[in-house]
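> what follows is a protein structure lacking sequence information:
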């Protein structure tokens, strides 16, 4: 058993929080196999033409901020627009087929030339059901994706069909994905991927471990939870202006909790520059999370004091801390 806070956190991260390498390797191989199968869908001359160059993994697994259990893997599957155009309206983006020579023409809204994202999603759902290896899988369409729940694996795949735009006046391209209402919306997982990589590298490669630790921390039933993406954004905002993150996770937590306690109370800009304010928490939830952050910052401070004064056997230290199950990661108040 670990006898110091640092050793306890190291054990905790390895044995409880971080994904096992074998599981990660298996998941990536399973994802690549699935992509290969979906690339063949177009061979029937009806399914939308794939665009492998823009396939992109997204979400916490792709950003390497996923924690146990490995329960979902996100994938955006690229499609060729075949000359389609898009129009930005106040509440949606429409994609218009280029005409009867395009396969997308068969996926239009009734009585219109705009491509229906629901019909595209249903096409993926139907074709996935034809793969023999997925005969027993649960395959469903939700708002923005087709979810493939495997029988033989612990994780689900969330598959999001997408297009990519031509460059705009600023030289920027965007991904277009289903908006849940039959039309489309902008996103750009490349921005998220590059941001987390850049900030992690400039902070000695230690930020990812901190993100994973704090994600685990917020699972406790002692406060409301913010979305994983909002939490990651707040943590990355904190480290964006820094160049040194300790490899010892517990050394980072006090100041980070104080930052979270302050920042969660206010608007949080989408780092992709697409969605605007991504903090949709109620005022009550913001206060509850903020209060918990400040309380746990104080607990970390006390733990560090005991550590610095070598009070390893002091009964005032919660024994769970040094066994790797710190009060910060349980439901204790």
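Noted; the coordinates are in hand. Remember, predicted model here, so these are calculated numbers, not experimental data.
> rest of the way, CA atoms for contacts and neighbours
OK.
> now stretch 179-196: how far from the chain's centre is it?
Mean-position distance between stretch 179-196 and its chain equals 11 Å (Cα atoms, centre = their mean, to the nearest Å).
> and the contacts of that stretch?
56, 58-59, 62-63, 92-95, 115-119, 142-144, 174-178, 236, 271-272, 274 (Cα atoms under 8 Å, 6 or more residues apart in numbering).
> before we move on, what about stretch 134-149?
With Cα under 8 Å, 6+ apart, stretch 134-149 has contacts from 121-122, 124-125, 128-129, 150-151, 155-161, 177-181.
> so which of these are in strands?
Residues of the contacts of stretch 134-149 located in strands (DSSP state E): 156-161, 177-178.
> show me which of these are buried.
156-161, 177-178 (16 or more other Cα atoms under 10 Å).
> could you find the closest non-adjacent residue to residue 215?
Distances taken as Cα to Cα, 6 or more residues apart in numbering place residue 228 nearest to residue 215, at 7.1 Å, with adjacent residues excluded.
> how many residues are close by the one you found?
15 (other Cα atoms under 10 Å).
> same check on the one 4 residues further on?
Using other Cα under 10 Å as the criterion, residue 232 is surrounded by 22 other residues.
> which of the residues in the helix or strand hosting it are buried?
According to DSSP states H and E, residue 232 maps onto helix 228-240. The neighbour-count check on helix 228-240 (16+ other Cα under 10 Å) flags 230-240 as buried.
> the helix or strand following it vs helix 228-240, what angle?
Next helix or strand after helix 228-240 toward the C-terminus (DSSP H and E): helix 249-263. Helix 249-263 runs at 110 degrees relative to helix 228-240, counting by axes from the mean of the first three to the mean of the last three Cα atoms, to 10 degrees.
> below is structure B, check it against A:
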């Protein structure tokens, strides 16, 4: 129950959108314990490759502070030491990389093919088997899912996606591509992108992203992928030049931005993937129509709030956008 729009959004974010502090604290503690186990694998697991601890990286929306309820997965990149291996790029597909191990450690050679090319599926499977040998995970499920070793814990509601990787002299990472080869990524760019945007535009960007991600997750069809959606919100903030102190006004303006912009390509901030908007023209049309409908409702909500001084009507309008869990007027 709320007496004003601002109070309604505060309660909505606290009680519906944002992760509980207790959940976040427990997840960080659990993640820290898991990282300790990973650090021990080169010594405790037979023929396990050496790691590069300085380059392990926590990534994904949980690490970027943009995760919404429920907490279903936590992402880690577990960096391995190249040990004199080197990489090359496919001559015909510049997104495909190979890691060559003729001069590398024996543990990497054991995961390579007869041509001394490191097989990323074998690397992921090696990580999966190592996770299964941790006594505390004996009742959990570990399996490979494309580029990640997925650890489904019995003790928590979330799983871990652990991606083995190598850090390159070019300053980017190589991770499995799901087909045995490797692909480039650089999640540090994404972490810095939203952190700097939040700092430079008033400190409300994290919350803006989370509130809008709740809308995308629950009220759009088709849904926009979480990563693409986050990039869209960040691009909107940068394009706006400044952010209002009240996120309901920023939410209204984002809907107008999305209504117009979803038709166009969206470039990967890491300058690796190129266009990341893989939605079909028909999907873009449907999302644009939904965003325009929400923009019109948001305009009405702001009019009730600021011009007609009717907080109840304004809250009722916002509930049309964010659903029955949005607080009611008291």
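Received it, and whenever you're ready, just let me know what you need. This structure is a prediction, so every number in the text was calculated from the model and none was measured.
> about what we covered before: JSON lines please, covering the buried ones among the ones in strands among the contacts of stretch 134-149 of the first structure and showing distance to residue 318 of the first structure.
Output for those, formatted as JSON lines (distance: Cα to Cα, whole Å):
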{"residue": "156", "distance to residue 318 of the first structure": "37"}
{"residue": "157", "distance to residue 318 of the first structure": "40"}
{"residue": "158", "distance to residue 318 of the first structure": "40"}
{"residue": "159", "distance to residue 318 of the first structure": "44"}
{"residue": "160", "distance to residue 318 of the first structure": "45"}
{"residue": "161", "distance to residue 318 of the first structure": "49"}
{"residue": "177", "distance to residue 318 of the first structure": "48"}
{"residue": "178", "distance to residue 318 of the first structure": "48"}
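> can you give me the neighbour number for the residue mapped onto residue 118 of the second structure from the first structure?
Alignment note (TM-score structural alignment): residue 118 of the second structure maps to residue 115 of the first structure. Using other Cα under 10 Å, residue 115 of the first structure has 24 neighbouring residues.
> which residues sit in contact with the nearest residue to residue 115 of the first structure once chain neighbours are set aside?
In space, and not counting its chain neighbours, residue 115 of the first structure is closest to residue 108: 4.2 Å by Cα to Cα, 6+ apart. Contact analysis of residue 108 of the first structure by Cα under 8 Å, 6+ apart lists 97, 114-116, 119.
> rerun that using 10 Å as the cut-off
95-97, 114-120, 182 (Cα atoms under 10 Å, 6 or more residues apart in numbering).
> ok, now residue 27 of the second structure?
Residue 27 of the second structure touches 21, 33, 62, 71, 73-74, 156-158, counting by Cα under 10 Å, 6+ apart.
> cutoff 6 Å now
By Cα atoms under 6 Å, 6 or more residues apart in numbering, the contact set of residue 27 of the second structure is empty.
> and it, that's in a helix?
Yes. Counting by DSSP: H, G, I helix; E, B strand; the rest coil, one finds residue 27 of the second structure located in a helix.
> that one and residue 74 of the second structure, how far apart?
Noted for residue 27 of the second structure: a distance of 8 Å to residue 74 of the second structure, by Cα to Cα, to the nearest Å.
> could you report the neighbour count for residue 308 of the first structure?
10.
> likewise for residue 318 of the second structure?
For residue 318 of the second structure, using other Cα under 10 Å, the count is 25.
> would you say it is within a helix?
Yes. Counting by three-state DSSP, residue 318 of the second structure is located in a helix.
> so what corresponds to residue 105 of the first structure in the second structure?
In the second structure, residue 105 of the first structure lands on residue 109 (TM-score structural alignment).
> please disregard the earlier target; I meant residue 267 of the first structure.
Checking TM-score structural alignment: residue 267 of the first structure goes with residue 265.
> its match looks like it's in a strand, true?
No. Read with three-state DSSP, residue 265 of the second structure is coil and lies in no strand.
> ok, now how distant is it from residue 232 of the second structure?
11 Å.
> same deal with residue 85 of the second structure?
37 Å.
> again, but for residue 1 of the second structure
Distance from residue 1 of the second structure to residue 232 of the second structure, by Cα to Cα: 31 Å.
> show me what contacts residue 77 of the second structure?
56-57, 162-164.
> relative to residue 195 of the second structure, which of those residues is nearest.
Using Cα to Cα, residue 57 comes nearest to residue 195 of the second structure of these, at 15.8 Å.
> so what does residue 230 of the first structure match up with in the second structure?
Match for residue 230 of the first structure (TM-score structural alignment): residue 228.
> gap between its match and residue 235 of the second structure?
On the measure of Cα to Cα, residue 228 of the second structure and residue 235 of the second structure end up 10 Å apart.
> for the second structure, what spans make up the strands?
Per DSSP E, the second structure has strands spanning 57-59, 73-80, 86-89, 97-100, 141-145, 148-152, 159-167, 173-176, 182-185. These are given in chain order.
> what packs against the shortest one?
What it means is strand 57-59 of the second structure. Packing partners of strand 57-59 of the second structure (3 or more Cα pairs under 6 Å, 6 or more residues apart in numbering; DSSP states H and E): strand 73-80.
> and the strand it packs on with strand 159-167, angle?
Orientation check (the same axes, to 10 degrees): strand 73-80 of the second structure against strand 159-167 gives 30 degrees.
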